[in-house]
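J.: Below are the sequence and a predicted model for it; my questions follow.
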Amino acid sequence: MKIDYRDGLLFTSITLVHGGHRILIPDVVLDTGAVHSLISIDAVDEWFQRYEPDDQLIFMHGLGGSEAAVRRRVESVQFDTFSAQPFDMDFASLREHPGINGLIGLDILIPGQFVIDLKHFEVHARYRGIGERSQ
């Protein structure tokens, strides 16, 4: 899967399914320093017209301090060859970071056994052959 290097970050896309609705979310950053993946609540605003009974309020902690987020179980998450059903995804406001719709963290990168190829700007599952590139 191709990744786009811009502004010092690695961008790609991810697909989420919830309530029977599939959304492709572009401009998501590959972040090997994030334990949990995070999606901008604005990228899925139609899903947040109301809160769901199983939604959890959580606090994320990082170098920038602490931020509140909503952890919601979605029907599925799909990233390249990785798919998980159901999946607990964090949603928060990213308005302070225009152009970024989320982060793909280690909760997806590790179980998917992804390799980030910085020569060809691709991300792929480990089981692909060395030197085998996306079409």
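T.: Looks like it came in fine.
J.: Could you use CA atoms for every contact and neighbour count after this?
T.: Will do.
J.: Is the residue nearest to F82 when sequence neighbours are not counted within a helix or a strand, and which one?
T.: Taking Cα to Cα, 6 or more residues apart in numbering as the measure, F82 lies nearest to G112, with 5.3 Å between them; neighbours along the chain are not counted. For G112, there is no enclosing helix or strand under DSSP states H and E.
J.: Next up, a structure to set beside the first:
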Amino acid sequence: MKIADIYGLPFISVQLVYRGKKLTLKKVLLDTGSASTLLNADVVMDIGMIPEENDVVNTIRGVGGIEYVYTKSLDSIDVDGTVVEDFEIEIGSMDYGLEIDGILGFNFMKQTGAVINLNSMEILLR
């Protein structure tokens, strides 16, 4: 899959399935420095991903500071035909000053054996 250079950062698109509803996210940052995958709450609410009573709430820390997130499990996440089922993600406000649908973190990359080739601007998955 080709990687787009947006804001000087690597972005790809992903497809999610949550409780049978599909959503394609076109601006997902590839971030090897993020332990988990994080989705923008404003974008995923369209398919019913909203905070619920039993959701686990966590605090995450990064370069941008501290953010409160809640955890959900996707039916699946698909990147260029590589599908991971029952995939755990976090959801937060992602108010970073740029338009972003999510962050694809190291948890997904490790599980799929991702190889990021910056010479050809591609991500290869098994």
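T.: That came through, no problem. A quick note: this is a predicted structure, and the numbers were derived from the prediction, not measured.
J.: Just give the TM-score of the two.
T.: Superposed pair, TM-score by TM-score structural alignment, normalised by the length of the second structure: 0.90. Supporting alignment: 125 aligned residues with a Cα RMSD of 1.6 Å.
J.: any idea what the residue nearest to F82 of the first structure aligns with in the second structure?
T.: Per TM-score structural alignment, the equivalent position to G112 of the first structure in the second structure is T112.
J.: ok, back up a step: for the residue nearest to F82 of the first structure, which residues are in contact?
T.: Applying Cα atoms under 8 Å, 6 or more residues apart in numbering to G112 of the first structure gives the contacts T81, F82, A125.
J.: Tell me how many other residues crowd the residue nearest to the last one when sequence neighbours are not counted.
T.: In space, not counting the residues next to it along the chain, A125 of the first structure is nearest to F114; the distance is 4.3 Å by Cα to Cα, 6+ apart. Other residues near F114 of the first structure come to 19 when the count uses other Cα atoms under 10 Å.
J.: With F11 of the first structure instead?
T.: By the measure other Cα under 10 Å, the count of residues near F11 of the first structure is 23.
J.: any idea how far D54 of the first structure is from it?
T.: In this structure, F11 of the first structure lies at 30 Å from D54 of the first structure, with Cα to Cα, to the nearest Å as the measure.
J.: Check T81 of the first structure too.
T.: Distance check for T81 of the first structure against D54 of the first structure: by Cα to Cα, it reads 28 Å.
J.: Could you pull up the residues touching the closest residue to V115 of the second structure other than its chain neighbours?
T.: Closest residue to V115 of the second structure in three dimensions, ignoring its sequence neighbours and counting by Cα to Cα, 6+ apart: L124, at 5.1 Å. When contacts are counted by Cα under 8 Å, 6+ apart, L124 of the second structure touches M1, A114, V115, I116, N117.
J.: what's the third one in contact with, if anything?
T.: The contact partners of V115 of the second structure, by Cα under 8 Å, 6+ apart, come to I123, L124, L125.
J.: now the first one
T.: With Cα under 8 Å, 6+ apart as the criterion, the residues that contact M1 of the second structure are I12, D80, E122, I123, L124.
J.: Let's see if you can find the most crowded of those residues.
T.: Within the contacts of M1 of the second structure, neighbour counts (other Cα under 10 Å) peak at I12, which reaches 23 neighbours.
J.: picking that back up, among the contacts of G112 of the first structure, name the ones in strands.
T.: Judged by DSSP state E, strands contain the following of the contacts of G112 of the first structure: F82, A125.
J.: Who wins on neighbours among the contacts of G112 of the first structure?
T.: With neighbours taken as other Cα under 10 Å, the top of the contacts of G112 of the first structure is A125, carrying 18 neighbours.
J.: how far away is that one from S83 of the first structure?
T.: Using Cα to Cα, which is the criterion applied here, A125 of the first structure is 12 Å from S83 of the first structure.
J.: Give me the neighbour count for V83 of the second structure.
T.: Here the number of neighbours of V83 of the second structure (other Cα under 10 Å) works out to 17.
J.: Need the nearest residue in space to it, chain neighbours excluded.
T.: According to Cα to Cα, 6+ apart, the nearest residue to V83 of the second structure is I77 (5.6 Å).
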